[in-house]
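Peer 1: mind looking at a prediction? Sequence and model below.
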Amino acid sequence: MTRFEVHPEPGVKVNKITNLSDDIKLSLSAKDIRIEAPIPGKNTIGIEVPNLHSKMVFLREMIRSSAFRDNPSPLTAALGLDISGQPVVVDLQKMPHGLIAGATGSGKSVCINTILVSLMFKASPDEVKMLLIDPKMVELAPYNHIPHLVSPVITDAKTATAALKWVVDEMERRYELFAHSGVREIKRFNELVKEKQMGEKLPYLVVVIDELADLMMVAPNEVEESICRIAQKARACGIHLLIATQRPSVDVITGLIKANIPTRIAFSVSSQVDSRTIIDMAGAEKLLGKGDMLFLENGSGKPTRLQGNFVSDREIDQVVAHVRKQRKPVFLFEQEELMLQGSAITDEDELFMDACRFAIEQNSASTSSLQRRFRIGYNRAARLIDMMEREGMISGAKGSKPREVLMTLSDLEQLI
């Protein structure tokens, strides 16, 4: 893409130039043009003309750039190059939630892949966890079993609805911890954990939904409610949403969802109506496809045109294989277990007595310690903790501190 900057004569109205769009296209013998009038921060009008021969932007070049390397945030992701050839990176903490939309083959899935690979380069599994929801079953399958995941990639739409409810519950749990600790956001909480050596640090959680339309067809009300609750409240507790769809219609991207997701990326769409649904203005219908995007940043009035990165399937497989060697994943839940999340706590759990003995031996009890010791999911470990508390074996919750054990082994034998 080449941009010509035109400085109009004093007294010439901007709309006189924008109305000449077709005449300019004819004179330049261009396939299509896009007029940005005026260029933000300048007193010129930009006329963008597609180049005859396009140049690919590879993710490896972006990762080597100083803009990416020198950014201290573990949630830094490389997006692409702007029209002047400068690398553009985004910090998910500042986004704090993103909507990615465009027609089939426009570059949405590649964009998601580049963000996920960027996060794997930038952050360890202790710093950033991911929940990947992929109703199409194939787009995010290569990321299965990486240590950053809180569960295997979720492919069932009904299970995905339950997964979003789990995220809402996790958000509420984190805010309860913050309230007990007297902090407002995740960064300060983790600093407090490090200073006082109490409990465990909370990782950031990135939730990626690759096709929102499939979920909205199964359970529109539940999905919309969960997404809106997460988008409204989850930023301070370190949970961030990335939602992609190839159907940018109002029944998929509802007014409530759009109002709560400030950062948006529009790829090539078929009509001006679709463009307005995504970024509240026309322009995306004139994009060229193959990674050509309009990036509307949180707090920005006008979108920036970027050429998105490209990462091949082979490169993804190599990165994933390398990350898998570092550590085995510790899942907080499996898909089957998630469907039972709403069920009542039952007394029948074969691990209950073993968990009690383990807690007495360690003289403390926490959900994470049971997960590690018995290799179970978060939900089952939380149920065991609830059962122990109900039996009077351990104390109630004390913020991020482990619970006190109130029984000895002899007391436990008498209880049996």
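Peer 2: Sure, I can see it.
Peer 1: from here on, contacts and neighbour counts on C-alpha atoms
Peer 2: Noted.
Peer 1: could you check how far residue 412 is from residue 378?
Peer 2: 24 Å (Cα to Cα, to the nearest Å).
Peer 1: higher neighbour count, the two?
Peer 2: residue 378 (21 against 14; other Cα atoms under 10 Å).
Peer 1: wait, the more buried one sits on residue 369?
Peer 2: No. Counting by Cα atoms under 8 Å, residue 378 does not reach residue 369; the two are 10.4 Å apart.
Peer 1: is residue 40 in a helix, a strand, or coil?
Peer 2: coil (DSSP: H, G, I helix; E, B strand; the rest coil).
Peer 1: out of everything not next to it in sequence, what's closest to it?
Peer 2: Once flanking residues are discounted, residue 40 sits nearest to residue 302: 7.6 Å by Cα to Cα, 6 or more residues apart in numbering.
Peer 1: secondary structure element for that neighbour, which one?
Peer 2: Assigned by DSSP states H and E, residue 302 falls within no helix or strand.
Peer 1: report how many residues lie close to it.
Peer 2: For residue 302, using other Cα under 10 Å, the count is 16.
Peer 1: mind checking the end-to-end distance for stretch 306-320?
Peer 2: OK, stretch 306-320 end separation, Cα to Cα: 26 Å.
Peer 1: just how off-centre is it within its chain?
Peer 2: Centre-to-centre, stretch 306-320 and its host chain are 18 Å apart (Cα atoms, centre = their mean, to the nearest Å).
Peer 1: strands along this structure, start to end?
Peer 2: For the chain, the strands defined by DSSP state E cover 2-6, 34-36, 45-49, 76-82, 87-91, 98-101, 128-133, 204-209, 239-245, 263-266, 292-296, 304-308.
Peer 1: in JSON lines: those strands, plus mean neighbour count.
Peer 2: Compiled in JSON lines, the strands of the chain are given as follows (neighbours: other Cα atoms under 10 Å):
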{"stretch": "strand 2-6", "mean neighbour count": "15"}
{"stretch": "strand 34-36", "mean neighbour count": "19"}
{"stretch": "strand 45-49", "mean neighbour count": "20"}
{"stretch": "strand 76-82", "mean neighbour count": "24"}
{"stretch": "strand 87-91", "mean neighbour count": "19"}
{"stretch": "strand 98-101", "mean neighbour count": "26"}
{"stretch": "strand 128-133", "mean neighbour count": "24"}
{"stretch": "strand 204-209", "mean neighbour count": "23"}
{"stretch": "strand 239-245", "mean neighbour count": "23"}
{"stretch": "strand 263-266", "mean neighbour count": "26"}
{"stretch": "strand 292-296", "mean neighbour count": "24"}
{"stretch": "strand 304-308", "mean neighbour count": "23"}
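Peer 1: A further structure is provided below for comparison with the first:
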Amino acid sequence: MSIYKTYSPEQLEELSSNYIIKSWSFSKVAQFSRNEKGFEMIHIYGYNTKKSATTLSGNAYHEISHYWKAKQKGITLSLPELEKIAFEYIDNIDANKWKIQKTTPTIAEAKKKCTKTTTALLNNFYQEKEVYEDHIHKVLDVEIRFTDYLTINGVDIPIPCTVIIDLVIEDHDGKIIIIDHKSRNAFSSEEELSLSIGKQAMTYVKAYEAYTGVIVDEVWFCENKYSKNQQGGSQLNMFRVILDNDTRRLYEALLYEPLKRMIEAVSDPDYVYLINDSDNLIDRAELYEFWAKTLIAEINEFDIDEIEVNKDLVEKRLRKIRDSSTKSITPKVIKQFKTNAASFIKYDLSTTDMKPQEKVEHILKTFGIQTEVAHTFNGFSSNTFLLDVSAGTKIASIQGHKLDIANALNVANVRIPKDLKVHDGKSYLQIETAKKRDRDLLWDAKELIGQKIPIGKDNFEQTLYWDLDKQSTPFLLVCGASGSGKSAELISIIEYARLIPEVDQIIILDPKYEFLDYSSIEKVEVYNEIISIETKVQNLVEEMNLLIKNGKQKKILIVFDEFADAVASSRKGKDLDIHDMVQIGNYRPTKGPLGFPIPGAPKFQRQKVGELKSLEENMRIIKQKGRSVGFRGVDATQRASAKVITGDAKVNYSLMICFRVPKEIDSRVVIDDAGAETLAGMGDGLLKTPESSDLIRFQSFYKPKEITT
């Protein structure tokens, strides 16, 4: 067992601080061995993110993991079911992940090629899956990912190893076998596999054995050839690595040598990563453009993954490189070299020195669409470009190229609203694109106007409001995934509501216990337990009915966080029945001591005497009748499900906010339109309001705890 498994969290954190990368993998070791500068570019700076259609089809092919997961449960997925899963994966690939090439000059063409290749791979698998299944007695693990400290060649490696293992089986002879799926245009030769595959096999074996304690007997690599054999024959080739003691020692020694050199490099902030000009797997121009960029750029110009990389060490290293390079070479010369290198990176505008608006104009011109970006507005989490479209140009044609625009801007997606934007008396087509946050929209009490609660600001610096004094907008729906900014929005609304004198009471229904800080604040009540929430809502209904009966008003703001989870766990059916002891008659009369009859005692039985309304029904009653007496409400949830946010339920929400959600269908469930899946998170939202025919993109206010009133 590795000595590092005995370290405390504090010791591990100190150990990790000495290395630029926070974990290693076989792909990192292989990349370092092949091209050190490529390793630095990809695995340290996160620079190379675009992949070709064939590479992405290989990723989509790995969705056959769903077949094996179903197999574990005794279910066999059909080929159409597998294709549906893989095609959904392809549809969800971000625009800036696609590498545009000569044969695939648009993302639509790249997707078409990717889909065609994936279809061939899946057909091959389904026709020849006996190559796997004939040997399987039991499926043990499917697509497992884990990180663990390993001992390689007798040496404890001070950086944990991260692996993803496609499939682990037990065969009919009781052997434990790891299987790795690979997609290929042509089969690798036996000689090539024998010499190169052992190091990858040993990485899987050492990691799996350390993670599970189970000894692995063999590793199989199954190559799936998507190009058809002209003479027919098998499209799947299974290559087996049998792990006897001598083979283990050999492959472990082969793995240790490049791993040791990589560990030494990432522990040395002054290490110079060498360029291998003969590496055919990396675009040479892209590599030199990256090298030139490291000589002059700031750390925030790189897409560094802080989960995988120690950003502080990279920043110190980058500062040293920049200071030493600019002393020996003028920045002007470096910039010119970078520009020259970038000019050879075909079909990729993200590396050029064009301004974003120039990239938008350029990419559309390549499709014969003449436009001019007349105005650019820099928002908090997104930018808005206003396009002056030439006469005769169909707006739909621009909509069709939004992924190509996103690819040029190196963002996951762009949003193009259906309606034109009128600015300074002229109509423009809007393009909204997410960006890295460069400032926060801090909560400011001065933004409050009367009973108008500020929701946020759009990219045109206009404040958006929720007016509590308007009966036409009494209830607000807020949806967003974890990290989207939903909770920060609720806190902002509560804090503004506390400043409004007309708000008599703020009721927070908080089943996730996220608002406990408000439980001791004046005119705020917090309820967490589901029974307490149900009782309070029932009391609110009774109070509402009393106010209606007496013709009175009371401004009560009800903030219901994670209402979907609360409704799901609330009492239903027979649990809502009210029971009491009911007299159902008398017992038989008896005779007293003198012989006179005495009436029998009453006979009671526990019976249902009524039925409580469910939490969901009580909330619906409040929304239907509460607006007239001053009730206002915010319902928030992470679950953008049609079962939760039904069409009938949405009728009661005049305002709807959707922060970032995982899928387009989630966005459509909440706001009846796509777009929320493209948001940047952390308060970047879309507002649907009766005052606007189109969705409004905005940034929500953020209130740090230290400025809580």
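Peer 2: Okay, I see it. If you're wondering where the values come from, they're calculated on a predicted model, not measured in any experiment.
Peer 1: can you give me the TM-score here?
Peer 2: In this superposition the chains share a TM-score of 0.64, using TM-score structural alignment, normalised by the length of structure 1; 282 aligned residues with a Cα RMSD of 1.9 Å.
Peer 1: want to throw the strands of structure 1 into JSON lines with distance to residue 108 of structure 1?
Peer 2: Converted to JSON lines, the strands of structure 1 look like this (distance: least, Cα to Cα, whole Å):
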{"stretch": "strand 2-6", "distance to residue 108 of structure 1": "23"}
{"stretch": "strand 34-36", "distance to residue 108 of structure 1": "21"}
{"stretch": "strand 45-49", "distance to residue 108 of structure 1": "22"}
{"stretch": "strand 76-82", "distance to residue 108 of structure 1": "11"}
{"stretch": "strand 87-91", "distance to residue 108 of structure 1": "16"}
{"stretch": "strand 98-101", "distance to residue 108 of structure 1": "7"}
{"stretch": "strand 128-133", "distance to residue 108 of structure 1": "15"}
{"stretch": "strand 204-209", "distance to residue 108 of structure 1": "12"}
{"stretch": "strand 239-245", "distance to residue 108 of structure 1": "7"}
{"stretch": "strand 263-266", "distance to residue 108 of structure 1": "9"}
{"stretch": "strand 292-296", "distance to residue 108 of structure 1": "9"}
{"stretch": "strand 304-308", "distance to residue 108 of structure 1": "10"}
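Peer 1: give the contact list for the spatially closest residue to residue 385 of structure 1 that is not a sequence neighbour.
Peer 2: Distances taken as Cα to Cα, 6+ apart put residue 367 closest to residue 385 of structure 1, at 6.6 Å, once the chain neighbours are dropped. Residues in contact with residue 367 of structure 1, defined by Cα atoms under 8 Å, 6 or more residues apart in numbering, are 378, 381, 382, 385.
Peer 1: residue 51 of structure 1: which of those is nearest?
Peer 2: Within the contacts of residue 367 of structure 1, the smallest distance to residue 51 of structure 1 is 52.3 Å, found for residue 378 (Cα to Cα).
Peer 1: identify the residue of structure 2 aligned to the closest one.
Peer 2: By TM-score structural alignment, residue 378 of structure 1 lines up with nothing in structure 2.
Peer 1: residue 281 of structure 1 against residue 266, yeah?
Peer 2: No. Using Cα under 8 Å, residue 281 of structure 1 makes no contact with residue 266, being 10.6 Å away.
Peer 1: which of the residues in the longest strand that structure 2 contains are buried?
Peer 2: Counting by DSSP E, the longest strand found in structure 2 is strand 136-148. Neighbour-count burial for strand 136-148 of structure 2 flags 136, 138, 139, 140, 141, 142, 143, 147, 148 (criterion: 16 or more other Cα atoms under 10 Å).
Peer 1: residue 488 of structure 2 - how many residues pack around it?
Peer 2: 18.
Peer 1: surely it and residue 683 touch.
Peer 2: Yes. At 7.5 Å, residue 488 of structure 2 counts as touching residue 683 under the criterion of Cα under 8 Å.
Peer 1: grab the nearest non-local neighbour of residue 503 of structure 2.
Peer 2: residue 555 is the one closest to residue 503 of structure 2 (Cα to Cα, 6+ apart), at 5.0 Å.
Peer 1: who touches both of residue 281 and residue 266 of structure 1?
Peer 2: Joint contacts of residue 281 of structure 1 and residue 266 (Cα under 8 Å, 6+ apart) are residue 275.
Peer 1: which residue ranges form the helices in the stretch 151-300 of structure 1?
Peer 2: Under the criterion DSSP state H, counting those that start in this stretch, helices of the stretch 151-300 of structure 1 are mapped to 157-181, 186-196, 212-218, 220-233, 255-260, 272-279.
Peer 1: how about the stretch 1-150 of structure 2?
Peer 2: So, for the stretch 1-150 of structure 2 - with DSSP H, counting those that start in this stretch - the helices run 9-16, 26-34, 36-39, 53-61, 65-72, 79-91, 107-128, 130-133.
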